[in-house]
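Q: The following comprises the amino acid sequence and a computationally predicted model.
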Amino acid sequence: MRADAARNRDRLLSAASEVFAERGLDAPLEEIARRATVSIGTLYNHFPTRESLCDAIFPARMAVLDAAAQSALADPDAWSGFASFTEALFALHAEDRGLNDALAQRVPLSPTLLEACHRCFGYVEQLIDRARSAGSLRHDFAVSDFAALIWAMSQVIRETTAVAPQAWRRTLGFFLDGVRADAAHPVPEPPLTPAQLAAVLTGPRR
C-alpha cells in the first residue's frame, strides 16, 4: 500500500472510531469521510461496505472485553468476578455507542462481530455457572436473563448518557442486588430456552 493510501486508511479508521462511538453503528459514512478529510469514494475504496469498516475497528475493542472476562474468571471470588465483568461490560457500553449497538445487536452485524458477541456470551455463561455453583448468584438466573439485561441496560445508557453519564451504575446496582442468592424470590416466568435466545439473537432487529 502506498504511503498516502495508508495515511488515508489510518485517518478513516480514526474517524470511524470517533463517529461510531458518538453516533452508533448506523452513523452516516459521509460524516466519517468528512472527518477523515477524504472523499466518500476514498472511503469505499478502502472499505467497500459498512460491515468491513466495523470489522476493521471492533476486534481491538472486543479484545478489551476479552481481557475483562479473563480477569473476572481468574478472580477467586465468583460473585466478585461476575459483578466486575458485568460492570466492565456496561462501562464499555457507556463509553462507545457503536459498541453498545453491537453488543445489544441493535443493527445487523457482520459474521465477525456476531462471533465476537457469541464469544462474550460464552464468558457470561462461565461466570454465571461459577457464581451459581458458589451459592452467591440465584440458582434460576440464566444466560438469557443476562441477554435481557444487556438489552435493557443498553437503552438506559442511550437515554441517560447525555445528561447523567453515570446514571446507569445506579440501575446496575439495583440489578446486582436483585440477583444475589440471599435476596432471591421465586420468579413465575421461566428463562428463554437456548433455542428461543438464539432466535432472538439471530432474528431481524427492529
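A: Received it, and whenever you're ready, just let me know what you need.

Q: switch to C-alpha atoms for all contacts and neighbour counts from now on
A: OK.

Q: dump the residue contacts of residue 130.
A: residue 78 (C-alpha atoms under 8 Å, 6 or more residues apart in numbering).

Q: could you redo the last one with a cut-off of 10 Å?
A: 73, 77-79, 81-82, 124, 136-137 (C-alpha atoms under 10 Å, 6 or more residues apart in numbering).

Q: again with residue 86
A: 68-69, 72, 80, 124, 127, 146, 149-150, 172, 176.

Q: For residue 146, see how far away the closest residue to residue 95 other than its chain neighbours is.
A: If the residues on either side of it in the chain are set aside, residue 95 comes closest to residue 21, at 7.3 Å by C-alpha to C-alpha, 6 or more residues apart in numbering. Note on residue 21: its distance to residue 146, by C-alpha to C-alpha, to the nearest Å, is 23 Å.

Q: Included below, for side-by-side comparison, is a second structure:
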Amino acid sequence: MPASSNLRADARRNVELIRAAAVEVFRERGLSAPLEDVASAARVSKATIFNRFGGRLGLIDSVIDAVVAAELLSTIDDARSIGGIGMRVRAYVRALRDLQYSLPAVNDVLLQEFPESEPLMALCRAGDAFHAELVTEGHAAGILAPGMTAGDFQALAMDNATALKHGRFRPSREEYDRRTGFVLGGICRSPNSDAQ
C-alpha cells in the first residue's frame, strides 16, 4: 500500500474510511467477516479495498492493533502484574476466556486463521511465551496440575476458540462463566492456589 502522504486527498479519505470500517466489522464479527461488509460500511467498492490494501491480509495487518492486539497484549501484561502465580493463572485464564467470548477476532488469532499475517503470528508467539512462563512458575510453586504444559494452555484456548467460532450453539454468559470455573478446576491443583 502506498504511504498515505503520497495519496490524493480522496484516496487518503478512502483509506481511513476503510480502516475505520474494518476495525468496526472485524471487532464485531471476526477477521473472516466478508470484505463486502467492510466495503459497504466504508461506502467504497470491494475493489477499492484490494487497490489500497492488496486484499484481506493487507487490511488485517493494517488494523490488527486496533482490532485485537491491544486487548490481547494488555491481558498478558495485566496478568504479569499480579503477584501470586495462582492468582496470575486464574486471572489470565478468566481474562482470555472473557476476550474470546466478547471479541471474535481473538479466536481468529488463537486459531491462526491467517498464518501469512506476521502481526497475527507475533501475537501467537507472545501468547506461547507467556504460557511457558506460567507453566514454569506454576509448577515451581506446585499450583498447576501435574503434567500441565504450555501446549495445554494453547490447546485449551484453541478448543474454546473452535467451539465459539464454529459451534452451533453459543452458550449464555452465565453458562460460559460457569464452565470457566471447571477449566480452572482442572488446571489448578486446589482452590488454595489463589493465595500463592
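A: Right, received. Where do you want to start? Values in this document were obtained by computation on a predicted structure and should not be read as measured data.

Q: and which of the contacts of residue 86 of structure 1 is nearest residue 107 of structure 1?
A: Lowest distance from residue 107 of structure 1 to the contacts of residue 86 of structure 1 (C-alpha to C-alpha) belongs to residue 150, with 14.3 Å.

Q: Name the next helix or strand following the helix or strand harbouring that closest one along the chain.
A: Taking DSSP states H and E as the criterion, residue 150 of structure 1 maps to helix 143-160. Proceeding C-terminally, helix 143-160 of structure 1 gives way to helix 167-178 as the next helix or strand, assigned by DSSP H and E.

Q: name the helices or strands packed onto that next one?
A: helix 78-95, helix 143-160 (3 or more C-alpha pairs under 10 Å, 6 or more residues apart in numbering; DSSP states H and E).

Q: for those helices, which one sits closest to residue 56 of structure 1?
A: Nearest to residue 56 of structure 1 among those is helix 78-95; the distance by C-alpha to C-alpha comes to 18.0 Å.

Q: and the angle from the closest one to helix 143-160?
A: Interaxial angle of helix 78-95 of structure 1 relative to helix 143-160 (axes from the mean of the first three to the mean of the last three C-alpha atoms, to 10 degrees): 40 degrees.

Q: Check which helices and strands the helix or strand that helix 78-95 of structure 1 is followed by sits against.
A: Using DSSP H and E, the helix or strand that follows helix 78-95 of structure 1 in sequence is helix 97-103. Helix 97-103 of structure 1 sits against helix 3-23, helix 50-74, helix 78-95, helix 111-133, helix 143-160, with contacts defined as 3+ C-alpha pairs under 10 Å, 6+ apart.

Q: post-alignment, helix 97-103 of structure 1 versus structure 2, mean distance?
A: When structure 2 is superposed, helix 97-103 of structure 1 averages 1.7 Å from its matched positions, counting by mean C-alpha distance after the TM-score superposition for structure 1.

Q: For burial, what's the neighbour tally of whatever residue of structure 1 lines up with residue 131 of structure 2?
A: Matched across to structure 1, residue 131 of structure 2 falls on residue 124, judged by TM-score structural alignment. Residues near residue 124 of structure 1, counting by other C-alpha atoms under 10 Å, number 21.

Q: ok, and the closest non-adjacent residue to residue 124 of structure 1?
A: residue 143 (6.9 Å).
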